[in-house]
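J.: Sequence and predicted model, in that order:
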Amino acid sequence: MDRLFIFDTTLRDGEQVPGCQLNTVEKIQVAKALEMLGVDVIEAGFPVSSPGDFHSVVEISKAVTWPTICALTRAVEKDIEVAADALKYAKKGRIHTGIGTSDYHIRHKFNSNQDEILERAIAATKYAKKYVEDVEFYCEDAGRTDNAYLARVVESVIKAGATVVNIPDTTGYCLPDEYGAKIKYLMEHVDGIHKAIISTHCHNDLGMATANTVQGVLNGARQVEVTINGIGERAGNTSLEEIAMIFKSHKERSIATNINTTKIYGTSRLVSSLMNMPIQPNKAIVGRNAFAHSSGIHQDGVLKNRESYEIIDPKDVGIDESAILLTARSGRAALKHRLCVLGVDLDQDKLDKVYQEFLKLADRKKDINDDDVLMLVGKDRTETHRIKLEHLQVTSGVGVQSVASVCLNLSGVKRFEAAAGNGPVDAGIKAVKKAINNDDMTIQEFLIQAINKGSDDTGKVHMQVAYQGNMYYGFSANTDIIAASVEAFIDAINKFII
């Protein structure tokens, strides 16, 4: 079996999605989950971009044992120096440097020419090689780069010391046969190509990221750059879970990864919860409908033989068909078991605290699902908020004016206000604005999502709030959708009210 290396960029490319930023503690939690999943390389961040990114790369390097920790840079000496400093605690560190190679980038982004870009590529690779042995070079917008020039760049950076060369379809433009042919061209025309690993990095702008990645692998690439749930800039990146299960399912291709596929579901839900990024129900492998059958013909076929309509055993991706159902009668052991399945490890004190919240929720809901559990685990993130909602009461109905009264805790000082509005949510938001004495903010996006089904279900609210020219994102989950809406608004304003 040929070994396919999995390079996960959830914490770098994935975290560039608006509203999905994680703090260092959360990033470490994801990194450890990726390690348990079997990821070979974790791209931990872009250290020169911010002190937070630098600190995260440092701390992830300390926390993770065996995967390679990678730091992104531009082809700039200062970037490379900062990345090398951030990787000083990594057991295995890699610097990922590069530059745009398409005419779009060379002419319009850099106002340069092919020869100058080639020189910069070689210089950056050599400079990174002074700090680490493992250097990856990316040819940004390789998907739209002329193959002959791309081959010159790849050959030159390999000679300069690159151990991995990344061929990104940065804009998601390529068709699968074109991208596969590009990788094949490099394999056949680059002198010394076998001294380095060729990597894919495909975006999903036209919905072809996974197809392009597969074609890249079938034509010689042996590293794939992917994210959990396919998150990433714009339409996202290639999904880790899709690539892992494609090659597990197609054993005839003799390509194997190190991924422990039974950890896929738990890791997927963990990332979705921490990043407040819902998974579409029909998402391949991890969507809630991925193994659901509503057609009578399909149901009959599956009951007679699962393989009639399922090419993947749900248990292979960590979905236990005989999962323990969580209800108000469940004990701590059942809750702890479900958390372990979801990749969450809590100490006894934290477990006790979450369990008490679990019992309160279970009294309001018949069944507790995975998203409910992860919501409870993440609820303590609001404890550090300067503004907290202590009390909310709303009067609303047909033919009456909606009125809301709130009590906010402003750094230990309680403030009561009431307001009327065009509906209960509007009244609650206006009461909060009065309580903080600030009306200079507007809601730009307001999304309500039910986790499962039923009138007793927990509702998720995602909110985008504009303030002084910037966008801030808030999130909350509650069985009371009005409370969830007000809490999400407060979550957003805590990010800019000092």
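T.: Sure, I can see it.

J.: rest of the way, CA atoms for contacts and neighbours
T.: Noted.

J.: how far does stretch 11-21 sit from the chain's center?
T.: In terms of Cα atoms, centre = their mean, to the nearest Å, the centre of stretch 11-21 is found 6 Å from the chain centre.

J.: quick one, what contacts the closest residue to residue 206 other than its chain neighbours?
T.: Distance criterion Cα to Cα, 6 or more residues apart in numbering; nearest residue to residue 206, sequence neighbours excluded, is residue 172 at 6.1 Å. Residue 172 sits next to 143, 202-209 when contact means Cα atoms under 8 Å, 6 or more residues apart in numbering.

J.: ditto for residue 289
T.: 281-283.

J.: Compile these into JSON lines and extend it with columns for secondary structure, distance to residue 484 and neighbour count.
T.: Formatted as JSON lines, these follow (DSSP: H, G, I helix; E, B strand; the rest coil; distance: Cα to Cα, whole Å; neighbours: other Cα atoms under 10 Å):
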{"residue": "281", "secondary structure": "coil", "distance to residue 484": "22", "neighbour count": "11"}
{"residue": "282", "secondary structure": "coil", "distance to residue 484": "25", "neighbour count": "13"}
{"residue": "283", "secondary structure": "coil", "distance to residue 484": "26", "neighbour count": "14"}
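
J.: try this one side by side with the last:
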Amino acid sequence: MNQVKMGKYRPYPQIDLPNRQWPNKIITKAPKWCSVDLRDGNQALINPMDMNKKLELFTLLLKLGFKEIEVGFPSASKVEFDFLRRLVDDKLIPDDVTIQVLVQAREHLIAKTFEALSGVKKATVHLYNSTSTAQRKIVFGKSKEEIVVLALEGVDLVKKYEKEHDGEIFLEYSPESFTGTELEFAAEISNAVTARWGISSTRKVIINLPATVEMATPNVYADQIEWMANHLDNRENVIISTHTHNDRGTSIAATELALLAGADRVEGTLLSNGERTGNVDMITLALNMLTQGVNPELDFSDINEVLDVVERCTEMVTHARHPYVGELVYTAFSGSHQDAINKGLAYQKNSVDSFWEVPYLPIDPQDVGRTYESIIRINSQSGKGGIAFILEKNFGYQLPKAMHPEIGRIVQAVTDEKGRELEAEEILEIFKDTYFNIKKHISLIDVTLSTNKKVSTCTLTYKYNGEKIVAQAEGNGPIDACKNALMKDYKNEFTINSYSEHSCGDKSTAKAVAYIEIQSKDILSCYGVGKDNDIATASIKAMFCALNRAFS
């Protein structure tokens, strides 16, 4: 950036707020939510939504629990006018939902807006005009006094048409480009608007303070909100609303800090769709609250449906790392992460405390309709614990922990060779090829076992060096008896270090799976796996598997 001349940019001025209170506060309840997906979100699309897509997205917003929905700018577009009329004529607006419409302070636009609102029981008329120094100087060429007059003319017009409307009308006023407006002037024009409207406990006003352009760090926006809260007349009857954009990439933080600073309401979109860099993402905001034990009063329990509808309606693709929603946000490739998640899930399963405490997962994926199967995926960065997790969660193989390094090395070699992520089915095939589909220098043909007074007898039939051999021996258990019978003719000395077993599959079709670890003077450790309807036979198959892997 050496070519950028110094002085071209300057730091945003700090707010004189020596006794700020917001840093000591926490979010304890959900704000009032207002979706602007159908207006601010729609205007930002390459291909704006048609009637069917608008209706589908509106239906989703209702299902999610939104009670305030901005449906458009009906005076500026026939499509948006017709959409609002469709909602009214088809009686699609629930009685407890407030429809919001945007309009500029011009009489013919306000008249058209009320024509579109005819029949709506509860509506918010969102009146705005730009107040920033740059807009006043560069775009409008107007003084502060002229800007105030413009806002008040708009209020008078809304009041005029309100009288003829058969329904409840709420006023929202936005000093647009608030973050570029002197705070004293923002308070002056907002107070003038509320006074002209006739604010009272039964006639509250929404003062929306938008970060139309995000110009400073989130703490500065919080200072601005707290300053305004301290300087707005009739504060108890003012609903302070935020509408943050993401120019600096901090709209989430800015909104959260604004809530600490006294904001009562949030305007935003699903998945951050919006003009230029996007609006604040209300999914992230709501689920951030959920992870702190605060009920967000929005239902994102089926995040896949939300993702599907929003992407289809907007034709926008969601980043794989988008918080809470992206394809990979509940996925770990790193070996250390996989191991910690695997242990955390096991701990959670056995914990008597309902508190969610799993490393690397701030939210239970099941709470948003995701499944554990997608949490751990395998590539060249993955570890042994992740591979064991895949085999257990997807296919029921509960590998003993001491076996994890062995299978980890085997799968790692394949991922290094392929240079890509492995699917769960591919990992299963590697497992089968390693422990079931192996080259054999010794093959089990048949085994008969009996136990009498804690002594097991094994009659073993097997093929070794091209010769069929039958041997019998006793031992202190089936595995010991089998080993003793085998060693009458088998030439490779070995010891059994460990043994474990479990059932795999549904009760009606469950198989027994056994794992045996052997050791010889040349081999420190080698595992074998066996699977059979009978657990003793599965154990002997596991021993033969280990021998073939160790000595073939």
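T.: The structure has been received and is ready for your questions. Quick caveat: nothing in here was measured; it's all calculated off a predicted structure.

J.: What does the TM-score come to for these two?
T.: Once the chains are laid over each other, their TM-score by TM-score structural alignment, normalised by the length of structure 1 reads 0.62; 322 aligned residues with a Cα RMSD of 2.0 Å.

J.: filter the contacts of residue 172 of structure 1 to the buried ones?
T.: Among the contacts of residue 172 of structure 1, those buried by neighbour count (16 or more other Cα atoms under 10 Å) are 143, 202-205, 207-209.

J.: hang on, the earlier thing: can you tell me the element the residue nearest to residue 206 of structure 1 falls in?
T.: Here residue 172 of structure 1 sits in a region with no helix or strand, counting by DSSP states H and E.

J.: any idea how far the counterpart of it in structure 2 lies from residue 485 of structure 2?
T.: When structure 2 is aligned by TM-score structural alignment, residue 172 of structure 1 is paired with residue 214. According to Cα to Cα, to the nearest Å, residue 214 of structure 2 and residue 485 of structure 2 sit 79 Å apart.

J.: got it, and residue 343 of structure 2?
T.: Distance of residue 343 of structure 2 to residue 485 of structure 2, computed by Cα to Cα: 40 Å.

J.: for residue 149 of structure 2, same thing?
T.: Taken as Cα to Cα, the span from residue 149 of structure 2 to residue 485 of structure 2 is 103 Å.

J.: which of the two has more neighbours?
T.: Remark: of residue 149 of structure 2 and residue 485, residue 485 carries more neighbours, 22 against 14, as counted by other Cα atoms under 10 Å.

J.: Now do the contacts for the more buried one.
T.: Residues in contact with residue 485 of structure 2 (Cα under 8 Å, 6+ apart) are 458-460, 471-474.

J.: what number of residues lie near the nearest residue to residue 408 of structure 2 once chain neighbours are set aside?
T.: Once flanking residues are discounted, residue 408 of structure 2 sits nearest to residue 384: 4.1 Å by Cα to Cα, 6+ apart. Neighbourhood size, residue 384 of structure 2 [other Cα under 10 Å]: 24.

J.: Just to check, residue 384 of structure 2 is in contact with residue 407?
T.: Yes. The pair residue 384 of structure 2 / residue 407 is scored as a contact, 6.8 Å apart, by Cα atoms under 8 Å.

J.: what do we get in structure 2 for residue 305 of structure 1?
T.: Residue pairing (TM-score structural alignment): residue 305 of structure 1 is matched to residue 344 of structure 2.

J.: so which helix or strand takes in that match?
T.: With secondary structure defined by DSSP H and E, residue 344 of structure 2 is part of helix 335-350.

J.: Show me what the residue nearest to residue 408 of structure 2 aligns to in structure 1.
T.: When structure 1 is aligned by TM-score structural alignment, no residue sits opposite residue 384 of structure 2.

J.: Can you tell me the SS state at residue 45 of structure 2?
T.: Following DSSP: H, G, I helix; E, B strand; the rest coil, residue 45 of structure 2 is assigned to coil.

J.: Stretch 428-443 of structure 2 maps to which residues in structure 1?
T.: Using TM-score structural alignment, stretch 428-443 of structure 2 lines up with nothing in structure 1.

J.: end-to-end on that stretch?
T.: Counting by Cα to Cα, you get 23 Å between the two ends of stretch 428-443 of structure 2.

J.: Equivalent analysis for stretch 466-474 of structure 1, please.
T.: 11 Å.

J.: which residues in structure 2 does that stretch match up with?
T.: Going by TM-score structural alignment: stretch 466-474 of structure 1 matches no residues.

J.: Stretch 405-422 of structure 1 too?
T.: Against structure 2, stretch 405-422 of structure 1 falls on no residues (TM-score structural alignment).

J.: before we move on, what about stretch 95-107 of structure 1?
T.: Counting by TM-score structural alignment, stretch 95-107 of structure 1 corresponds to 125-137 in structure 2.

J.: Going along the chain, name the strands of the stretch 201-350 of structure 2.
T.: Under the criterion DSSP state E, counting those that start in this stretch, the stretch 201-350 of structure 2 contains strands at 205-211, 238-244, 265-268.

J.: Quick check: buried residues in stretch 458-468 of structure 2?
T.: By neighbour count on 16+ other Cα under 10 Å, the buried set for stretch 458-468 of structure 2 is 458-463.

J.: Out of these, which sit inside helices?
T.: Using DSSP state H, no member of the buried residues of stretch 458-468 of structure 2 sits in helices.

J.: Which single one of those is nearest to residue 295 of structure 2?
T.: The closest of those to residue 295 of structure 2 turns out to be residue 458 (Cα to Cα; 63.1 Å).

J.: hang on, that closest one packs against residue 482?
T.: Yes. Contact criterion Cα under 8 Å: residue 458 of structure 2 and residue 482 qualify, at 5.5 Å.

J.: Now do the shared contacts for these two.
T.: Residues touching both residue 458 of structure 2 and residue 482 by Cα under 8 Å, 6+ apart: 472-474.

J.: For those residues, which single residue is the most surrounded?
T.: Neighbour tally across these (other Cα under 10 Å): the maximum, 21 neighbours, falls on residue 474.

J.: Leaving out sequence neighbours, find the closest residue to residue 13 of structure 1.
T.: Among residues not flanking residue 13 of structure 1 along the chain, residue 232 sits closest, at 5.4 Å (Cα to Cα, 6+ apart).

J.: and that neighbour, what does it touch?
T.: 10, 13-17.

J.: Out of the residues you listed, give me the one that has the most neighbours.
T.: The most crowded member of these, judged by other Cα under 10 Å, is residue 10 (29 neighbours).

J.: What about the nearest residue to that residue once chain neighbours are set aside, how many residues nearby?
T.: Setting aside the residues directly before and after it, residue 10 of structure 1 is nearest to residue 227 in space (Cα to Cα, 6+ apart), at 4.6 Å. Neighbour count for residue 227 of structure 1, taken as other Cα under 10 Å: 27.
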